[in-house]
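Student: Pasting the sequence and the predicted model now:
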Amino acid sequence: MKQFFHVMISHDFTNHQSQITNYQSQITNHFHINKFTIKINKF
């Protein structure tokens, strides 16, 4: 039972980490898109 609980916790943690990574990459993409848009507007 303890083992099972531990596995569940690590699984949740891994999911959480990947969600954070996805969120960070979305922010990064958004930032790049904004910079790109700003460059286009300057032309």
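Tutor: Sure thing, it's come through.
Student: rest of the way, CA atoms for contacts and neighbours
Tutor: OK.
Student: The residue nearest the centre of the chain: which element?
Tutor: Residue closest to the average C-alpha location in the chain (Cα atoms, centre = their mean): residue 22, at 2.1 Å. Applying DSSP states H and E as the criterion places residue 22 in helix 2-42.
Student: Below is an additional structure, to be compared with the one above:
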Amino acid sequence: MEQMVKKQGATEELKAQDQMKWVRLMINIKSSAEEIVVKNTIYM
């Protein structure tokens, strides 16, 4: 998940500048990570 955060640019600087954008990015990253885990669990 840390790699996804870096790739998407969800930095502490962004959090300070635009909290809503940071929250949207983090929610997207969390959803993507959960989807990956579910797919790997079901299909492996």
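Tutor: In hand now; what should we look at? Because the structure is predicted, anything quoted here is derived from the model rather than measured.
Student: Got a TM-score for the pair?
Tutor: Remark: TM-score between the superposed chains equals 0.60 [TM-score structural alignment, normalised by the length of structure 1]; 30 aligned residues with a Cα RMSD of 2.2 Å.
Student: circling back to that earlier point, check which helices and strands the helix holding residue 22 of structure 1 sits against.
Tutor: The contact analysis (3 or more Cα pairs under 8 Å, 6 or more residues apart in numbering; DSSP states H and E) places helix 2-42 of structure 1 against no helix or strand.
Student: In structure 1, what sits opposite residue 6 of structure 2 in the alignment?
Tutor: Under the alignment (TM-score structural alignment), residue 6 of structure 2 pairs with no residue of structure 1.
Student: Next, the contact list for residue 6 of structure 2, please.
Tutor: Residue 6 of structure 2 makes no contacts at all, as judged by Cα atoms under 8 Å, 6 or more residues apart in numbering.
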